[in-house]
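Chemist: Here is my input, please return the structure:
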Amino acid sequence: MKFRTIKILVLSGAIAMGTGACKKVLEPELEYAIESSRLKTIEDFERVLNGAYAYMRSTGYYGFGYSNGADINTDNMLETTASLGNNRPLSQWYYTIGSGVVERVWNAPYQAINQANAVLDNLGNLQEKVAGQKNRIKGQALAIRALGHFDLMRFFAVNYDRNGTGFGVALKLKSEVSFPPRNTVKECFDQIYQDLTEAEQLLQETDVAVNTGSRRIRMDVHAVRALRARVSLYTQQWEDARDYADKVITQSGINLGSIASGVAVTSTAINNTTTFQSVWFNDLNSIAETIFAVAVNVGQGSPGFFPSDGMNAFTVSQDWRSLFGTSPTNDVRYNVTYNPSASPATASYLKFTGRFTGTALPRDGNVDVKVFRIAEMYLIRAEANFRLGNANTARADIRLIRQNRITGYNPVSDVIPDVLEAIQVERRKELVGEGHRWFDAKRYGLGFNRGASPGSGDCPSTAPDCELPAGDKRFVFPIPQGEIQANPAMKDQQNPGW
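Modeler: Next comes the predicted model:
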């Protein structure tokens, strides 16, 4: 064929249902085809990028699979009586190579990657009128591709070894239809780092700012650096993780959300745009915390597992709540996440709903899906410093986070004897529902135990297993059956045990 045809997604507010009967989330639905040779203007390429960002909202990606979906299968979450069971294969660990959730979390990042590749493949056609336009477009496309490949690695790679020779995922570097085999873990990380290095260089010299205003819904240079810090944390490149987290902390101008208006979730605290509460209940105006978020606009639903009647299919577990000790409401993270006065099935889980009273339905579209926050950068810097032998420097970052989260906190008396354990606990408190716990357990070599038997502790009565041992094959998702059948190159490349 003389020309390839690519699909550009046009954001129109079109809505498709998410997981089963759960509350609606945006799916990229309306699209039209255009010959790649006709992509010439900056507006053409921006529309293609919009499509890539739209794919991030899909159920298989940050609309569920890579956000809440990577928490409901851990010790952070508990299924409620309002659940219709749609997500049990994931939350109760009985997914198979034919499970829909496995297929969705495999396909969705590739859709975003393919859209980014469409930009990169045709960028030579761009009639640049202002210096820096091409940098702005290409830098974002490379960043999206790096994020997509890394996210796929998190679920499907056999390990996160920087030089690993085992199976990673199939690198997709062109927008044409192809059936590549899986690359090695090392090859995948080589490409991810290459894309991030180039993206960082390009996004430092753009015609205009990638993000304008307080809403950071495109990948700018700070998002690229945050992603690199996270990648290096997973691959145990400690100096790189420390340095890139530090770059974000010191150069982005983004601050930790404060408790300047107290730790309770009140109208005063929400309307103070520098507070932690504003991040979750007023994030269209909040100037705190967020480095990059996937946009959720009015009418596009809430990310995750909220049934259409506004009840919670999942809430935070007893195990998670126990992390806060005997005075949990002294910590703003507890208060923005959980309402203890509501029944678990009605309105106890608050994070991402946009509601704070625990009585009304979620305020549709008020909460973007946070992909990178500044608090994570402090925790990455703390862990990297600890691994490098700088325990006291790590303690300082832990204390700073706690000082911005806990009322009456005294950093002088907080000795933090076990630094790594403290980091792991802070990651659970801070990042619950944001899609970290599953991958943290995998990289730390931890398992989960929800209770002695089904119906006890945090173990649902419907669960076939209450325990997922460390190193279990289920920590590495299987390659979907449909992919294996359609791609001969992957015929003998299934993950171990599947």
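Chemist: From here on, just use CA atoms for contacts and neighbour counts.
Modeler: Will do.
Chemist: shouldn't Thr353 be in contact with Asp368?
Modeler: No - between Thr353 and Asp368 there is no contact under Cα atoms under 8 Å: 10.0 Å.
Chemist: quick one, helices of the stretch 301-450 of the chain?
Modeler: 318-322, 332-337, 374-387, 391-403, 419-431, 437-444 (DSSP state H, counting those that start in this stretch).
Chemist: Mind listing what's buried along stretch 399-410?
Modeler: Neighbour counts using 16 or more other Cα atoms under 10 Å place Arg399, Ile401, Arg402, Gln403, Asn404, Arg405, Ile406, Thr407 of stretch 399-410 among the buried residues.
Chemist: Please generate a structure for the following sequence too, so the two can be compared:
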Amino acid sequence: MKKNILLHIAAITTLGISSCSKQLDEVAPDTRISYAQLNKNNLPLVVNGAKLALTNNNAFYTYYALQDIMGDDFQSISLTAYESNNIPSNDVTLPPTYRQPYQCIANTNMVIQFAGQYPGDSTISTTLGEAYLLRAYSYMLLTESFGDVVIIKGSEDPKSRPARNPVTEVNQFIESDFKNAADHLPDYTGPQSGSKQAAQLLLARLYLNLGRNDEALTMANTVISSGKFNLQGSFTDIFKSQVNSSEAIYKITEASTSTYYGLPNIYGPGTVNGVNMPGSGNTWADSNLVKSYEPADVRRSTFLRTKGGSIADSVYFLLKFPQEMTPSYVVCRYSEALLITAEANARKGTVDVSNYNLLRAARKATTANNTDFASPAAFLAAIEQERRREFIGERLRWSDMRRFGKADAWLLSFGQPVTHALMPLPSREFFINPNLAQNADYGK
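Modeler: You can find the predicted model right below:
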């Protein structure tokens, strides 16, 4: 394929082309630049463009939240198709979930192809590493939502209409990319840039979801033993775009046009007692989960109990995501490494509360002894609940429900088939690529 345009939408499905200007970190620039104009100096801007591709037109917060709405942490009367786990393929919120990660992949493919001309060049190693990291994360977003997806490496004929790759194959591709990222990236210096530890922790997450507990344990312990991270007193600082909290390992920041975009727009209560706040007030947290926080737990203060939207009764709204012009989305953070080690050990038959206690102590919650749990299964139940308290709203609950065996019963309680653990592919994609097959129990 001729590499004549830098930024293009290489999604099988979306074979359109976006041009690129001298501002290489723009998503929809106005002046075209050829692949030949790429050089080692402007390559990092293409990686910035890849990040922006994930968030273009304030898209990230909308599809970032969808899987949490599908699970048991939230109720919503705005996103009813996701709340009921019966998503029509023509749902208007669905296309960005599919399109935006592929736009990011298109940019990262260009970086990876360009770097292939300079094997072993240390001057572009960090840029290459972050390209691998972003490509792997984008495919992780896709497979978690849709299962089988098409692997695009950037060298395909743009007129081709490939079929979807099996999820097992895609996961192998993700694993390889995360390993390549870890090999090329430096140690952590801040959450705004990719690091070796970010790649290792996301790899640990992948291994945990695949049931490869030994490897998940190894990767998570590698992150912990790096000595780069600490649990801090200010929980809400983790989510602020301008604060380099040592708990946040990797963030993607969304350039917005208003403080009313971002996750607060999904989870906020709207106007409360005359105070103008973001949100519609139509998506709120599970009350039993909120009540499971101990009174002194610092995470409990990130909820507001009030009326909102069309809700007649007072409910709990999640406020842990700050109202900012440049909202940040924490892709992975240190507490996940701690809970992965606890869970992986428990799944291997060992109750070890040490890292579980480190987290709970930092959050001002009571700690436990190994003997407080009658079995590894009992400890796993406590870990699952702790993950809910720690990561609510951070796009981890639906994968957790599937891993802990809760998703099938949840879907059946809505009268939906268990195959609805996956979303449908957007209907428009079948007009572009007739070789795509829809996920089971959905119509095109």
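Chemist: any idea how far the residue nearest to Gly190 of the second structure when sequence neighbours are not counted lies from Arg402 of the second structure?
Modeler: Using Cα to Cα, 6 or more residues apart in numbering and skipping the chain neighbours, the partner closest in space to Gly190 of the second structure is Asn244 (6.1 Å). Using Cα to Cα, to the nearest Å, Asn244 of the second structure is found at 32 Å from Arg402 of the second structure.
Chemist: Over to Ile87 of the second structure?
Modeler: 18 Å.
Chemist: So between the two, which is more surrounded?
Modeler: Ile87 (22 against 15; other Cα atoms under 10 Å).
Chemist: for that one, what are its contacts?
Modeler: For Ile87 of the second structure, the contact set (Cα atoms under 8 Å, 6 or more residues apart in numbering) comprises Ala81, Met423, Pro424.
Chemist: mapped onto the first structure, which of those hold?
Modeler: Here the contacts of Ile87 of the second structure are checked against the first structure with both residues aligned by TM-score structural alignment, their matches' Cα atoms under 8 Å, and the contacts held in both are Ala81.
Chemist: picking that back up, tell me which of the helices of the stretch 301-450 of the first structure lies nearest to Asn183 of the first structure.
Modeler: helix 437-444 (20.2 Å; Cα to Cα).
Chemist: mean per-residue distance, the closest one to the second structure?
Modeler: Taken over the aligned residues, the distance from helix 437-444 of the first structure to the second structure averages 1.9 Å (mean Cα distance after the TM-score superposition for the first structure).
Chemist: any idea how far Gly365 of the first structure is from Leu120 of the first structure?
Modeler: From Gly365 of the first structure to Leu120 of the first structure the distance is 31 Å (Cα to Cα).
Chemist: got it, and Tyr378 of the first structure?
Modeler: On the measure of Cα to Cα, Tyr378 of the first structure and Leu120 of the first structure end up 33 Å apart.
Chemist: if we can go back for a sec, Leu147 of the first structure: which of the buried residues of stretch 399-410 of the first structure is nearest?
Modeler: Of these, the one sitting nearest to Leu147 of the first structure (Cα to Cα) turns out to be Ile401, at 26.0 Å.
Chemist: Counterpart of that closest one over in the second structure?
Modeler: Residue correspondence to the second structure (TM-score structural alignment): Ile401 of the first structure is matched to Leu359.
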